[in-house]
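In: Okay, predicted coordinates and the sequence, questions at the end:
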Amino acid sequence: MNIIDELKWRGLIYQVSDEGKVREYLSTPGRSLYCGFDPTASSLHIGHLVPLLALYRFQRAGHRPIALMGGGTALIGDPSGKDVERQLIARETIETSIESIKTQVRRIFGGEVRFVNNYDWIGRTTAIELLRDVGKYFTVNWMMQKESVKNRISRDEVGISFTEFSYMILQAYDFSVLAEQEGCMLQIGGSDQWGNITAGTELIRKKLGKEAIALTFPLITTADGKKFGKSEKGAIFLDPALTPVYEFYQYFMRTDDRDVIRFLRYFTFVSREEIEALEVTLAERPEQRVPQRRLAAEMTRLVHGEEELLKVEAATAALFGTGDLREVDPAMLRTVFNEAPSVSYPGLEGLPDLPQILVDLGLSKSKGQARKDLEQGGVYVNNCRIDLAWKPTAGDLLHGQALLVRKGKKNYGLVQVG
């Protein structure tokens, strides 16, 4: 299956300027193509994974992807999909974000990826050069027809500044520079970028007399109509300092049955045969959540690596299965129970009795209720059922410093000792 047929099967092609031209262009190995990334934050989020993984798919198919860092355009701000004007960001902040994003991209690509920064040419271009050499190829009438502009102009209370109105010219300029310098005649991106990308194909046609091509991917939504990539806490970032690996894994584990097969096609490199087999498994045994486990494992391995995946799987097995809590990485344990109630005591000798611990953790309303919970067998320490007679020893401490207390199936508390 060639790369275009695979993208179509995976449901990843939304718009294409000329499919025949795209197929012809990609029929020769080593073709250049690019996608731009906006470094207005220090991390990409999982909403960026469709175009990012598409670059990787093209690389695996024998082509030459280019990841363009918008060090110049981020100083302006893209109006696409935005209801209000973006806040301007200092160049130093943008450059720091670019280095962070490069690290995330290299991790996915295994270190082999070509980066360019559009500040390298936009930063050297004078206002006169931009107006004479680029701006003269665009009419305001044509620019006004683009959705990103129309949506803002139609709202009198917001409008659009000349700065953001000019953004599509700068992105078009990027495409023409890469066409001239890299022989890159294909730009890919999300469907919200169609207007900006086709502005580039127009500039290349008028200025260079060549035919460039555009391909976009669908914006991903969940079965209930929500935008993909958001949790109750906000965006799911690729940077583990912003979204811990366990939370990243669990986000995909919680994927709705109606979405999971589609997401396996969109976000993984799992073969068609395997995905179709997982679809059968989902229909026959949905309660086992086999496709969700595969999706979560594939995504965690891809973004964070095999070692982190093993840690998070060990934590998941210990908490929800038959695994041993002592094998869970200490940092992972703290992440998992970051929002669980916790109490600290100076040492084992300073521990109060069990009913008081349950009250201190907020797992029981009173010591009397705590005693009843213990007598009824509903309290566990480190996943082992305990009673009123239980006394902790140094050997019970996880990594020599903590006890995991659970009441019932889902109410956890962490006791820090020492």
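Out: Great, that's in hand. From a predicted model like this one, the values you see are computed outputs, not experimental measurements. Numbering: from 1, shown residues only.

In: From here on, just use CA atoms for contacts and neighbour counts.
Out: OK.

In: give me the element Lys372 is part of.
Out: Here Lys372, judged by DSSP states H and E, is contained in helix 367-375.

In: buried set for that helix?
Out: Using 16 or more other Cα atoms under 10 Å as the burial criterion, the residues of helix 367-375 that qualify are Lys367, Ala370, Arg371, Lys372, Asp373, Leu374.

In: ok, and here's another one to check against it:
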Amino acid sequence: MTNVYDILLERGYIKQTTHEEEIRELLGREKITFYIGFDPTADSLHVGHFLQMMVMSYMQKAGHRPIALLGGGTGMVGDPTGKTDMRKMLTPEQIQHNVECFKKQFSRLIDLKDGKAIIENNAKWLLNLNYINFLREVGVHFSVNKMLTAECFKQRLQKGLSFLEFNYMLMQAYDFLELNRRYNCVLQFGGDDQWSNIIAGVDLIRRKEHKPAYGMTFTLLTKSDGKKMGKTEGGALWLDKEKTSPYDFYQYWRNIDDADVEKCLTLLTFLPMDQVKRLGALPGEKINEAKKTLAYEVTKLVHGKDEAEKAKKASETLFVGGHDMGNIPTVETTKNSLGCSIVEFLVELHILPSKSEARRLINQNGLTVNDKKVGDPNFIVTEDDFKNGYMLVRKGKKNYNRIVLK
């Protein structure tokens, strides 16, 4: 039977490991419990989290038990990693709402029945900590000099790192210690930007419990130009269909650069590697077939087969010049909403997230209404703009919305 470590390595997930040979041997020898942390800073997971969920799924299929650790406690502080400014502080009510949203999305890829996976919340042990006891038990094992050399703090030191955020590494390390004590969790996964925090947890368990613990980071989901993948006109590429519709989600993958197709098929689908390599090697225009496969497979995993079929049909119908546009994201409006600028109109209908975003799109010649470029942000929307009872709005190259006049 193939060792899951070799599968993760072949598919390009693994970036760094604390003890490569020991981890590979461990995963081949016994069934372990591992964890990945998710701070509930929004009410939906995004495509960066989806890559981590794929790893959880591969591990679970190999018989290992995942813990999805939701940061009800760490979310009260905020991870400084990759941020030039301090994160907005959320209320306990916002954090709890976000936690519940995450749970629903995990169930798409992770089998949560019969104890096969655990969803835990670090609020359980972090919120009631006695600070003096915490410093004596955990803080004594951390060198400030060493912490300040960590990548996760370097960027923030230039603008100022709050003492609140400085505690984050200790809290994440303590999470690993708690999960080790409660569930015999011996391996922590995370994005490569979490390397310093993961090492801190591994070292803490080895010091406190005098037994082995391990860490592994994943490749971050980036495009061929090195920029983070999953950014859209509306912000992040969300897994919640109310924030990113299945059609828009499908279209994102349908329109990625040719150079990114094979990588995304490898990391974001369960297709066999021989099929991935065949699709990724398709020449010229034929690469579009690989993009269609990618879009369908990822949408099916996130939103289910029915939504993937609808998105596929809508995409094909629109781009072969047909008229059946029933599956394109559609909103309704009334005549009372007309008479305002196109900027106000599209923001009011949540087709664009903000007026500044709408103006930027227009200035870049990226907004089309009924196949005509909109060059003026003060363009007034009237009933004449609704042909056959609807207006067709295109954002960018192939991102469509239909507005129906009631």
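Out: Structure received. These numbers were taken from a predicted model, which means no experiment stands behind them.

In: so what secondary structure elements neighbour the helix holding Lys372 of the first structure?
Out: Counting contacts by 3 or more Cα pairs under 8 Å, 6 or more residues apart in numbering; DSSP states H and E, helix 367-375 of the first structure packs against helix 354-360.

In: List the contacts of Glu129 of the first structure.
Out: When the contact criterion is Cα atoms under 8 Å, 6 or more residues apart in numbering, Glu129 of the first structure has no partners at all.

In: And it, what's its match in the second structure?
Out: The alignment partner of Glu129 of the first structure in the second structure, by TM-score structural alignment, is Asn133.

In: buried residues in the helix or strand harbouring its match?
Out: Secondary structure assignment for Asn133 of the second structure, by DSSP H and E: helix 131-137. Neighbour counts over helix 131-137 of the second structure (16+ other Cα under 10 Å) mark no residue as buried.

In: Show me where the stretch 101-250 of the first structure has its helices.
Out: In the stretch 101-250 of the first structure, the helices defined using DSSP state H, counting those that start in this stretch lie at 119-122, 127-133, 140-144, 147-153, 162-165, 167-182, 194-203, 245-253.

In: Mind checking those for the one nearest to Phe267 of the first structure?
Out: helix 245-253 (10.8 Å; Cα to Cα).

In: That closest one vs the second structure, average offset?
Out: Per the superposition on the second structure, helix 245-253 of the first structure and its aligned residues are separated by 0.5 Å on average (mean Cα distance after the TM-score superposition for the first structure).

In: counting contacts, what elements does that helix pack onto?
Out: Using 3+ Cα pairs under 8 Å, 6+ apart: helix 245-253 of the first structure touches helix 290-304, helix 306-320, helix 330-336.

In: contact partners of the last one?
Out: It stands for helix 330-336 of the first structure. Pro244, Tyr246, Glu247, Lys311, Val312, Ala315, His399.

In: Show me which residues of the next helix or strand after it are buried.
Out: Counting by DSSP H and E, the next helix or strand C-terminal to helix 330-336 of the first structure is strand 342-345. Taking 16+ other Cα under 10 Å as the neighbour-count basis, strand 342-345 of the first structure is seen to contain the buried residues Ser342, Ser344.

In: try stretch 209-222 of the first structure
Out: Ala212, Ile213, Ala214, Leu215, Thr216, Phe217, Pro218, Leu219, Ile220, Thr222.

In: can you check stretch 291-304 of the first structure too?
Out: In stretch 291-304 of the first structure, counting by 16+ other Cα under 10 Å, buried: 291-304.
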